[in-house]
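K.L.:
sequence unknown, structure follows:
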């Protein structure tokens, strides 16, 4: 049995995976959605990026999981990628869902130069937090009005320190067994960093014809992709 640890991107907690978890469990796998510190019901907890890395490592250790697939969406690909190398032989695979990937010594904002000024301004204006998106920001991402409403209702401000702290890697990310899920409505091509990693024989690319939040727009399809990443058809 594979144990999936599911980590959503900025602003979102474990409830983002509510429609994916039953699909994985029905197929006989473990599914463990995780809320990171500073978000959702943990929003009172002070958090930096390394806090989030430890959240993930700590959950794997607390539950005594083995044959673990770490799943990181959007921002959370950065702490998930770091956690993956820290759980040792417990790791079966990493799945990056339309996500950022960690680069040693670089932060989330380092890899997002076009939007950096706007994010930094939001953090400064909102007491150290990145303000959630509005409903209008989700247009064109393959989401229904009800799905957008659910995302917006489940979003909380994102702790700014997690976006500015640098990642820490001890070995090349391309050495990890990984699947990268590219959501085509959010851009047809992976980032330059991801394209380079996909040259590794240990990395695979899967495309989804949907937007940046497939756990909302295509939960069953995403669950199938997660199962297939470990050879479950």
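P.N.:
Thanks, I have the structure now. All values reported here derive from a predicted model rather than from experimental measurement.

K.L.:
make it CA atoms for all contacts and neighbour counts henceforth
P.N.:
Will do.

K.L.:
what's the helix or strand where residue 220 lies in contact with?
P.N.:
In this assignment (DSSP states H and E), residue 220 forms part of helix 219-228. Here helix 219-228 makes contact (Cα atoms under 8 Å, 6 or more residues apart in numbering) with 19, 20, 21, 23, 24, 95, 206, 214, 215, 233.

K.L.:
Can you tell me the SS state at the closest residue to residue 98 other than its chain neighbours?
P.N.:
Ranked by Cα to Cα, 6 or more residues apart in numbering and with sequence neighbours excluded, the top spatial neighbour of residue 98 is residue 182, at 5.0 Å. Three-state call for residue 182 (DSSP: H, G, I helix; E, B strand; the rest coil): strand.

K.L.:
Test my guess that residue 182 contacts residue 207.
P.N.:
Yes: the pair residue 182 / residue 207 is scored as a contact, 4.8 Å apart, by Cα atoms under 8 Å.

K.L.:
which of those two has more neighbours?
P.N.:
Shown here are residue 182 and residue 207; by other Cα atoms under 10 Å, residue 182 has more neighbours (24 against 15).

K.L.:
The structure to be compared is supplied as follows:
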């Protein structure tokens, strides 16, 4: 099946915002959704590259995290956070970007915003499956995550420096990532997804970070075998917004062009 997947490894020059970009002149609105434990601040090094291309950029903190700690949140709360931002700001030509955990609410929100969506981008992310959850899609880690949530009053404890090992991060980047992480609301990880649109019908790009494993999950591989999903690889770890922010900005700009 992997011979059918359309994959391209970004060249070395793609680590800077240089050369021609495949996107149209009309402004795209990027909605950037961080993964587990993180807030909108996690995208701060990616923003300059997107704004330099004169697009709208809207980093989002999900309920219960970072500066929104204390807000009760389940998985559908996070879906509503994303849809609410798009509708409140009346955004069009939206590229929804989800990293890691947030691929699950992003995939659901992408179906709910209808023709406002230009493309969904999943950055080393989980994808939603009808009736499935984040933990059900991670069988090797499910018991550990559920036990951690039960032992910490319903929250998944923040990541540690050890969790960042081998992911292409400098000591400074690891320190920044760990210092900014906050406990993640456990219900968002265990509640089931509700899909209004099949994920295979979405125009989508999947960004696989090779230091975190060289192949996507089975669910993602099946989506990539279809006509509407594209695979892009980055030679870095699970947090490219820290390890390769300029390259990631280029990937997002290129994905926006692919979605037109």
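P.N.:
Good, I have the coordinates. Since this is a predicted model, take the numbers as computed values, not measurements.

K.L.:
Over which residues of the second structure does the helix holding residue 220 of the first structure lie when aligned?
P.N.:
The counterpart of helix 219-228 of the first structure in the second structure, counting by TM-score structural alignment, spans residues 245-254.

K.L.:
how big is the offset of that stretch relative to the first structure?
P.N.:
Taken over the aligned residues, the distance from stretch 245-254 of the second structure to the first structure averages 0.2 Å (mean Cα distance after the TM-score superposition for the first structure).

K.L.:
just to revisit the earlier point, can you tell me which residue in the second structure aligns to the residue nearest to residue 98 of the first structure?
P.N.:
Match for residue 182 of the first structure (TM-score structural alignment): residue 208.

K.L.:
and what of residue 63 of the first structure?
P.N.:
In the second structure, residue 63 of the first structure lands on residue 89 (TM-score structural alignment).

K.L.:
Just give me the neighbour total for that match.
P.N.:
The number of residues near residue 89 of the second structure, taken as other Cα under 10 Å, comes to 9.

K.L.:
From residue 196 of the second structure, how far off is it?
P.N.:
Distance from residue 89 of the second structure to residue 196 of the second structure, counting by Cα to Cα, to the nearest Å: 22 Å.

K.L.:
Please apply the same query to residue 158 of the second structure.
P.N.:
Taken as Cα to Cα, the span from residue 158 of the second structure to residue 196 of the second structure is 31 Å.

K.L.:
what are the ranges of the helices in the first structure?
P.N.:
21-26, 49-63, 77-86, 116-125, 145-153, 161-164, 192-197, 214-217, 219-228 (DSSP state H).

K.L.:
residue contacts, the nearest residue to residue 143 of the first structure once chain neighbours are set aside?
P.N.:
Counting by Cα to Cα, 6+ apart, the nearest residue to residue 143 of the first structure once its immediate chain neighbours are dropped is residue 217, at 5.3 Å. Residues in contact with residue 217 of the first structure (Cα under 8 Å, 6+ apart) are 142, 143, 144, 147, 210, 211.

K.L.:
Which position in the second structure pairs with the second one?
P.N.:
Going back to what we said before, that points to residue 143 of the first structure. Counting by TM-score structural alignment, residue 143 of the first structure lines up with residue 169 in the second structure.

K.L.:
To what extent is its match buried, counted in neighbours?
P.N.:
That count, for residue 169 of the second structure with other Cα under 10 Å as the rule, works out to 20.
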